[in-house]
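Undergrad: the following block contains a protein sequence and its predicted model.
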Amino acid sequence: MSNAPIDLNVDAKALGKVAVLLGGISAERPVSLMSGSGVLDALTSLGVDAHAFDPAERPLQALKDEGFERAFIALHGRGGEDGTLQGALEWLGIPYTGSGVTASGVAMDKTMTKRVWAAEGLTTPQYLALGRAELTRERIRAIPDELGLPVIVKPPHEGSSIGITKAAGYSDMQGAVELALGFDDELLFEQCIEGPEVTCAVLGQGDTAVALPVVEIRAEAGNYDFENKYHTDTTQYLFGTLPAALEAEIQQLVLKAYQLLGCRGWGRADLMLRKSDMKPFLLEMNTSPGMTSHSLVPKAAKAVGIAYPQLCLWLLSQARLDRK
């Protein structure tokens, strides 16, 4: 018997003609194509009138012209997860899955997300945000003195670990900055929290949102990069490894983080646990999580009795617009 925390009774036929938005223009296009293909297969298997739609190849106006009634956003990164697509769908009047314009835009900007969380007292690693013009060799060399070593160097508007470096020493900093500047004009430098890496997904909206089980991620050599996320089978995804009280603490922290950003539909927070005391630190919120065979939200949903096709159908049923 399923112990799913959401109502899975959804009439597939009542959802109308559905566009599964996939591909797109971001650096995460290959991942999006995998996610979207999985979602499309799942929805059609349940009788939904679903069709693939790549915004990189077709104008969004075609959604309206061809009578699409809902959109399942399986796009990741810029142009799909950052509020721009959500704004276009608002203008077209086509309900879509996931968070609205503002929440999507804030969550896609890791620096802005951290500012919101820090202002509300939620734990997140210490950080610096610096623009391209500020990144002189002298300034770069001083960053480890402020944050300690190692330092995590990120392009704050990318996902899937693209452009991220864990700089172990001063000599690594310049290369890390140059790599990240290939993706962004402003960089995020973050204190490295050493310890277990975990993730926690959320379904729903507001006070009725529910957190799914916490997943501990154990990647080869502790490096959960793009390759280990999507193209290897050596990464372990473990449930039930944490004490019950700590798991509940993480779930409550993630729910608060999700609600503060105004997220809806679904999302997934990534966190690090400080090994000295297992204190959780929020890293980022994903508002259009991956839906590939390696993805974490489907794994967490399965742990509470929600099969992949049913998860896709439920998410589609939650499609809506910001405007009333």
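TA: It's in.

Undergrad: C-alpha from now on. contacts and neighbour counts both.
TA: Noted.

Undergrad: quick one: residue 27 is in a strand?
TA: No - using DSSP: H, G, I helix; E, B strand; the rest coil, the assignment for residue 27 is coil, not a strand.

Undergrad: thought it was touching residue 79?
TA: No - the pair residue 27 / residue 79 is not scored as a contact, 10.3 Å apart, by CA atoms under 8 Å.

Undergrad: what sits in contact with each of those two?
TA: Overlap of the contact sets of residue 27 and residue 79 (by CA atoms under 8 Å, 6 or more residues apart in numbering) is empty.

Undergrad: take the one below as the second:
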Amino acid sequence: MSDFLDRKLHIAVLMGGWANEREVSLMSGEGVAKALEERGHRVTRIDMDRQVAARIAEAAPDVVFNALHGVPGEDGTVQGMLDLMGVPYTHSGVATSVIAIDKELTKQALVPHGVPMPGGRIVRSTDLFERDPMPRPYVLKPVNEGSSVGVAIVTDESNFGNPIARGSIGPWQQFEQLLAEPYIRGRELTSAVIDTPDGPRALGVTELVIESGFYDYEHKYTDGVTTHVCPADVPERIARLCEKYAIDSHRILGCRGTSRTDYRWDDELGEDGLFVLETNTQPGMTPLSLVPEQAKQNGVEYGELVEMIVAAALRDHGANSAKDSRGMGNG
């Protein structure tokens, strides 16, 4: 799987920003920056602010490693800016980022191609105070946030009220619209994909074992509250399906560099109980993150993984530049 860069580069690591996931982004970015420096590259760290374009232009890097999480670093905004500047950058481009961060658009893209996802619909938060959008238990989540930010599971036993009380604490206080989905009992699984010169490859399957609650933001980024079982102790057929759906999602959405697809699996239903929840176009690169963990299981150390992501960005930029040059004719 080795995909080493053949020269030393000046790489700007873009991190931080003002999203809910700022602190996680700073951890991801610092880990990436240190790994690149250890491998001989020159690194400029950029904590994103409103002057980010000027700061990138001043640094004049060979490539930007986008270690941002959430909006605006993961939703196509930063990607569009870098495209206009003509600066190569890691991870997915504008169109993919716009679609993948929006859970409803992701369903519209993946389900027609045979990727199983839970049903659901967009609801106005104020309507929740009048009636449930579907039978309980169900899940409410923001349409375009990452890292399970603002997710609530509404059950008959929940303390939100029935119907949900206006004063109860939940995502309805922060977001005007939410995605409502049926709750899927069972197990949390995830599978990462990495781009190689020969195409995308799945890195395996991890199960997230949680003593209580669900795999929310706190469980993802708090040491000791979630156990990672890697590789997951699941039937071979389920593991292969997870890897297939991860690669299918990566390709259909047009992801680049790396992605991570998350699942719920109702093990009482076998293959029919496996559902894709979302595909993350910029998964975390912290010490607790799942992509580096799965890569290591495949013999790929953290520094090599980071270089593979940079190499994918440069390959894609080179291909697009060649395409643009061929398209410039008289007209």
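TA: Yep, it's here. Everything numeric in this text was worked out from a predicted model, so none of it was measured.

Undergrad: post the TM-score for the overlay when you can.
TA: With the length set by TM-score structural alignment, normalised by the length of structure 1, the two chains reach a TM-score of 0.89; 311 aligned residues with a CA RMSD of 2.2 Å.

Undergrad: need the helices for the stretch 1-150 of structure 2, in chain order.
TA: All helices of the stretch 1-150 of structure 2, identified by DSSP state H, counting those that start in this stretch, fall at 22-38, 52-59, 77-85, 94-101, 103-110.

Undergrad: where does the third one end up in structure 1?
TA: Which is helix 77-85 of structure 2. On structure 1, the counterpart of helix 77-85 of structure 2 by TM-score structural alignment is residues 84-92.

Undergrad: for the matching stretch, give me the average deviation versus structure 2.
TA: Its aligned residues in structure 2 lie a mean 0.4 Å from stretch 84-92 of structure 1 after superposition (mean CA distance after the TM-score superposition for structure 1).

Undergrad: return the set of buried residues in that stretch.
TA: Neighbour-count burial for stretch 84-92 of structure 1 flags 84-87, 89-90 (criterion: 16 or more other CA atoms under 10 Å).

Undergrad: between those, which is closest to residue 323 of structure 1?
TA: Proximity of those to residue 323 of structure 1 (CA to CA) peaks at residue 90, which lies at 7.4 Å.

Undergrad: on that earlier part again, pipe the helices of the stretch 1-150 of structure 2 into TSV and attach distance to residue 162 of structure 2 per row.
TA: Below are the helices of the stretch 1-150 of structure 2 laid out as TSV (distance: least, CA to CA, whole Å):
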stretch	distance to residue 162 of structure 2
helix 22-38	34
helix 52-59	46
helix 77-85	39
helix 94-101	30
helix 103-110	26
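
Undergrad: out of the ones you listed, flag the one nearest residue 222 of structure 2.
TA: Closest approach to residue 222 of structure 2 among the helices of the stretch 1-150 of structure 2 is made by helix 22-38 (10.5 Å; CA to CA).

Undergrad: read off where that closest one ends up in structure 1.
TA: Aligned by TM-score structural alignment, helix 22-38 of structure 2 falls on residues 29-45 of structure 1.

Undergrad: so how far is the matching stretch from its chain's centroid?
TA: Relative to its chain's centre, stretch 29-45 of structure 1 lies at 16 Å (CA atoms, centre = their mean, to the nearest Å).

Undergrad: next one: stretch 160-178 of structure 2
TA: That offset, for stretch 160-178 of structure 2, works out to 25 Å (CA atoms, centre = their mean).

Undergrad: before we move on, back to that, the helices of the stretch 1-150 of structure 2: which one's closest to residue 307 of structure 2?
TA: helix 22-38 (7.4 Å).

Undergrad: how far apart are the match of helix 22-38 of structure 2 and its match in structure 2?
TA: Following the fit onto structure 2, the mean deviation recorded for stretch 29-45 of structure 1 is 0.7 Å by mean CA distance after the TM-score superposition for structure 1.

Undergrad: buried ones in the helix or strand containing residue 219 of structure 2, by neighbour count?
TA: Using DSSP states H and E, residue 219 of structure 2 sits in helix 217-221. Of all the residues in helix 217-221 of structure 2, those buried under the rule 16+ other CA under 10 Å are 217, 219-221.

Undergrad: max pairwise distance over the buried residues of stretch 84-92 of structure 1: which two?
TA: Across the buried residues of stretch 84-92 of structure 1, no pair lies farther apart than 84 and 90, at 9.9 Å, counting by CA to CA.

Undergrad: so residue 189 of structure 2 touches residue 264, yeah?
TA: Yes - with contact defined as CA under 8 Å, residue 189 of structure 2 reaches residue 264; the gap is 6.2 Å.

Undergrad: so these two - more neighbours on which side?
TA: With neighbours defined as other CA atoms under 10 Å, residue 189 of structure 2 and residue 264 compare such that residue 189 has more, 25 against 21.

Undergrad: so what does that one match up with in structure 1?
TA: For residue 189 of structure 2, the aligned residue in structure 1 is residue 198 (criterion: TM-score structural alignment).

Undergrad: where does that match land in three-state SS?
TA: Residue 198 of structure 1 - assigned by three-state DSSP - is strand.

Undergrad: likewise for the one 4 residues further on?
TA: Using three-state DSSP as the criterion, the local structure at residue 202 of structure 1 reads strand.

Undergrad: do you have the strands of the stretch 151-300 of structure 1 handy? List them.
TA: 151-154, 165-167, 186-191, 197-203, 210-211, 215-218, 236-238, 266-274, 279-286 (DSSP state E, counting those that start in this stretch).
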